[in-house]
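Asker: Following is a predicted model, sequence given first.
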Amino acid sequence: MRTGRSVIAAVIAAARAVLKMRASRAAHSRANGALEGLRASRALHRAFTRARRSGGRDSQERTMKSEATRAVITRSRWLVPGLLAGGVLMGATTLAASAAAAVCQDGKMRSCAYDGWCGGIEICSGGHWSLCEPIEDCPPPQEVNPYGYLDVVALDQTAQHVEVYGWAIDPESPLTSLNVRVIVDGYQQGTFLANTYRPDVGSGNYHGYSFVLPADTWGTHRVCVTAVNIGGGVDKSLGCKWYDVKPKVTTSWGQGDVNRCASNPVGDLNALPMNRSSFRFVLGPTAEGLDYWFGEPHLQGVQRLAFGDGRSLIVSRSGHLGLYVVNMGSQNGTGQPFVSGVQSNDAVVYRELNPDDRRNYGSHVHQGHMGGLQTMGRTLAFPVESPDASNLTLNQKTRVMFYEMGSPASPELITSVKRNVLKSPEAGAVGITRLETGRILMVVGRKDSNNLDFYVSGLNGPYTWSHRYDWNEQELKTQIGDTTFADYQALNFVTGCDGTLFLVGTDRNTVGQDWVDLFRVEFRFDPGTSSGPDPRVILTKVAKNHLSCSGDCNLDASGGAYVTPSGQLLLYGTEHEAGGDQVNGQFTVRAGQF
């Protein structure tokens, strides 16, 4: 009678033959592999035959027979029948006393218990442990990594926070609540416990996570959640989702805190007529210094107030005066486009001194340069910079002024953003818009707007600000093939009715070459950049148009965007000086509407 050792040795030899066959499978043909499988099954059969002939019936022998029934199989269809043939010859009685096991192609053992019969032969993991139906796949390995899902990332505009929901579980410890790690825009924000009630998950009812994060003040932001492993696996990403803090969108014209959205800003800008509709406004009995020789005062920016009766223009200038408020009394009071011509009641109704004269900071020439401006509902913002800042303190050098224009002929100063907040002593143009959270987004163009600084206000209005990004023209992207970023004298935000934010820039490069360009503005995390994970402003040029002022206007002097009550985008411009024909002995300023 053979000993148990010889039986075990024979079984091990058979298993080694199978493993050897698996290692060489890639180098041999399908037929050679089948032959190796047949040889392995025969070796296994001989081992069991020797065990049966020994006639042993003691406990040790039964144990050896039970071990022998741990058949060796692979995932390959062509190998299984040969191995199973060897198993059939052992007889149903021996098989019935044991469970099955398999050596898969990864070299690991997979155990499975029978759950039925096929002609007296067990079924293992759904496949018959016989020639009835060969087992084609090893049972899948047990999952050891945590898993779950990021269900929701949602902005709560009122609460100024982001709500995050999902679930996570570790299969090695299904009743344990996991930690999840949160990363926003490439920066880790902390870990949170997934222990809230989620009966839909299974394996215990408390595998949900629910928490809030402070919302960013502007732009598109990516929130990623990772389940932290507690067993033998590794941490597992549960996904990423985005949230947006967009501009406020309204289709109502005349709102006090926001401008109407533009229905088709790209199409409207492309369709602006090359030739303008001309009109003028009355300045007064003198030109008030607007001669536009070198160093002389000149006009700087223009805005049509989208509030009230829609007849008011605000025009900024240099010199001892800061701006004019013009009432176009002959025009319609519905906010629709102006008509050509001039009447005596189209006239300046208010003159604002520049900040130096108003506050006695010294000679008015120190801060005598007001730049491109923008209105937002009743709010007006314009920059003030000094051509000669040598004798001024830090906060006197450059400022952005905010005015309340609810009564256009009586503006009220709200506040000024001073140099201790502004990133640069240069401020040639300003644009503002309202965000859906109530904050104000502001762009300040430095000299010739080749560099742009973006700021976001606090919730209390234009009193506190945070600098979000300084953008350089080298960063410009384009979708129209044109990469020109000009020396814009005016920068105005326009919000599309789909929530897309645009920036309008106006410029004249040579005499008669007046241009208006349109850029899509985004503020988002860009994982493809090499300079770090911080969110960044992305300006993409989406449209341009060559206009002709022909003496009535000059987009190197002033230009300004306006949206009508019907959502149409228009553009206004003025000349540098008071060069229009006199009306009843009064000087006039020429202007154009596109």
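Answerer: Arrived safely. Residues are numbered from 1 along each chain as shown.

Asker: Only C-alpha atoms from now on, for both contacts and neighbour counts.
Answerer: Noted.

Asker: which ones are touching the spatially most central residue of the chain?
Answerer: With distances taken as C-alpha atoms, centre = their mean, T220 lies nearest the centre of the chain, 3.1 Å away. Counting by C-alpha atoms under 8 Å, 6 or more residues apart in numbering, T220 touches 242-245, 522-525.

Asker: Now it: which helix or strand?
Answerer: Element membership for T220 (DSSP states H and E) is strand 219-227.

Asker: for F279, same thing?
Answerer: Taking DSSP H and E as the definition, one finds F279 inside strand 277-284.

Asker: Next: F502.
Answerer: Per DSSP H and E: F502 is located in strand 501-508.

Asker: Identify all contacting residues around whichever helix or strand comes after that strand.
Answerer: Counting by DSSP H and E, the element after strand 501-508 in chain order, helix or strand, is strand 514-525. Residues from elsewhere that reach strand 514-525 (C-alpha under 8 Å, 6+ apart): 185-186, 218-222, 266, 269, 500-509, 533-549, 554-556.

Asker: Take this one as well and set it beside the first:
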Amino acid sequence: MAPNVPGQLQNLKHHGEPLGYWIGDSTAPTIGGHINGMARCDGPDGTPYMYVGHAEGGGEIVVVRLASRDRDGERLRSNRLQRFTNSWQTPPPSEDVVVQVIEFSVADFLGSGVPMTYAHPGGMQILDNVLVVALQDPSASTAADAALAVIDVADPLSPQLLELKTVPDTAADDIEGSGAAAITRLDDGTYLITSMLKIAGKDEKTLIAWRTPTDNLRDLADPGVDLVEFDRWRASELTEYGDEESDWEGGPTTLGLNWPFQALAYVRESPVDGDPSRLYLLAFRNSTGAPSDGDDWIHLYEVFLTGGALKLDFVAKRKFYRDTTQDQMGDFSAAASAYVSPSGQLIVYSAEYTNGGPSGTVRFGEWPHIGHDADMIGRPGDAWFELYDNDNGWSDANQSMSLVFDAIDKDLENLEDLDLHDNFDARCSSIIWRLPVGESIILNEEPYFQGAGLVLEGNGHVRYLADLEASFIDNNPAEALVSDWGDRIKSVRFAGQCVGQAVAVPETQPSLALGLASLASIPGSCSTVSIRAGLYLHPEGAVMKAVSQPVRLESGGGLVIILKP
């Protein structure tokens, strides 16, 4: 669940943060067999995985292990950071790579004995380690033109088919395909699954809705347990809020495509003051459908189950940006998805059409919640700041490019010369920051921390300066007035008693705990301590590589014992 879903949607960053992965031994996507659909799910040990659809090689979903990322289920942060190199030139770490391929044109799908003939997996969503994906374009003439696959991904390296649900034609509907699927848990514990259908000769777009007969998705593996269809919702039934157009129809794009949305995602809102939780549907679209073209939008609908039928009310829509001056981070006409972190943060992901990143990697982006009018939803001890090249750069009305800097990644950033960081020197016009008490950032007018400096302190909350030419911190006259700093900043750094202190803790064996004595060398009270293990000796004598995964400690008011990295 996520608190305040409409508010979080409006507070998502309008520009994403760059990520990427290596395709490994999987088939490279092409424009004709492009990336189509994606979803995030964390593995048993917390390692984040991305499931990405390819309409290539007969249709497949690749399983991407992002082993370089934190294992806490929160924002991934960019994995394309390297000293003295711009992000658009930086490939991801080698351990962020495809580790499994789920093929959809095989005689025996995932060892289930079920033949699979679909060349086009579409939009997908994961809930409770179960993936639902819409399928179309069968290679066998006897197969239904649309289907839904329900797959258990609790073990990312050994996915299991729970159910293949075909959508047969009816007297009223000649089914031509299925483009996107979504899943949510209902108040009674059962699950609602919907898939968007393309129906011949009809302008309205249709959602087919199923419910599970039990509260355990894995019961679907039993041949006697089946999804139960209970409604087919038509776009002509849509209820709109106010006078704003819902755009469900979408209309034909410049490519002549008639899908209104490329991906769907249910998000349930946390209940407030004892009220029932509210259910929302996020729908992702691109205005043209052309690779690297058009505008990307998310439309938000509130969903009701009334009298055994679906009812949708349009709530809002918002435009997003996936390009930088030199790079592309995604495309809503290719793949997009929504994810809710353990802390309740709504996060959006999108991938590009093909593998156009450095060294043939696939680029994708992360759009986390961040806003100057509310505390950040996420880890309480995080230290970060973000520079924008327009005043009020986070607003939709004045959206602009930005750079985000996390204290935990400071050794990978070109803080001393922003010209080396996507040519961002002397471009900053506004800034948002969030630092624990006792920490600060210093912004200098010359590279390598030279010249005049502007010091901004942390208080544990999100703070902002809307215009570095002249504005009060947090737009509050009781706070400091900052003036004449627009387009001057050329280097930045974290400061304070906690940030920047790291302790090298060698391990004697891969399984042993970190040394407890390491914490004794850090004076003062800290909100966050990052520890990286050094080289260690394997029991057989081989020297193993350094452990790159940071260990995050958040203050709990007492002795902290680290059991394992």
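Answerer: Received it, and whenever you're ready, just let me know what you need. A quick note: this is a predicted structure, and the numbers were derived from the prediction, not measured.

Asker: Once they're superposed, tell me the TM-score.
Answerer: Scored against TM-score structural alignment, normalised by the length of the second structure, the superposed chains reach a TM-score of 0.52; 312 aligned residues with a C-alpha RMSD of 2.6 Å.

Asker: what about P342 of the second structure, neighbour count?
Answerer: The tally of other residues near P342 of the second structure (other C-alpha atoms under 10 Å) stands at 14.

Asker: I meant to write V504 of the first structure there.
Answerer: Neighbours of V504 of the first structure (other C-alpha under 10 Å): 24.

Asker: quick one: what's aligned to it in the second structure?
Answerer: Using TM-score structural alignment, the equivalent of V504 of the first structure in the second structure is L282.

Asker: What ranges does the stretch 151-300 of the second structure have for its strands?
Answerer: In the stretch 151-300 of the second structure, strands defined by DSSP state E, counting those that start in this stretch lie at 160-166, 175-185, 191-199, 206-211, 228-234, 239-240, 263-268, 279-286, 296-306, listed in chain order.

Asker: Give me the mean distance between the first one and the first structure.
Answerer: Put plainly, it is strand 160-166 of the second structure. When the first structure is superposed, strand 160-166 of the second structure averages 1.6 Å from its matched positions, counting by mean C-alpha distance after the TM-score superposition for the first structure.

Asker: what range in the first structure matches that strand?
Answerer: Here strand 160-166 of the second structure aligns to the first structure at residues 412-418, judged by TM-score structural alignment.

Asker: next one: the shortest one
Answerer: The counterpart of strand 239-240 of the second structure in the first structure, counting by TM-score structural alignment, spans residues 477-478.

Asker: what does the matching stretch contact?
Answerer: By C-alpha under 8 Å, 6+ apart, stretch 477-478 of the first structure touches 483, 538-542.

Asker: Sort out for me which of those residues are in strands.
Answerer: 538-542 (DSSP state E).

Asker: For those, which entry has the maximal number of neighbours?
Answerer: K541 leads those on contacts (other C-alpha under 10 Å) with 23 neighbours.

Asker: aligned partner of that residue in the second structure?
Answerer: Per TM-score structural alignment, K541 of the first structure is aligned with F314.

Asker: any idea how far P48 of the second structure is from G330 of the second structure?
Answerer: 19 Å (C-alpha to C-alpha, to the nearest Å).

Asker: actually A265 of the second structure, not the one I typed
Answerer: Using C-alpha to C-alpha, A265 of the second structure is found at 17 Å from G330 of the second structure.

Asker: compared with the second structure, how much does the match of strand 239-240 of the second structure deviate?
Answerer: Superposed on the second structure, stretch 477-478 of the first structure shows a mean distance to its aligned partners of 1.8 Å (mean C-alpha distance after the TM-score superposition for the first structure).

Asker: Just the strands from the stretch 301-450 of the second structure, written as ranges.
Answerer: Per DSSP E, counting those that start in this stretch, the stretch 301-450 of the second structure carries strands over the ranges 309-320, 335-340, 346-351, 362-367, 384-388, 402-406, 430-434, 439-446, 450-457.

Asker: so the third one corresponds to what in the first structure?
Answerer: Going back to what we said before, that points to strand 346-351 of the second structure. So strand 346-351 of the second structure sits over residues 569-574 in the first structure, by TM-score structural alignment.

Asker: Over to the last one?
Answerer: Under TM-score structural alignment, the alignment places strand 450-457 of the second structure onto no residue of the first structure.
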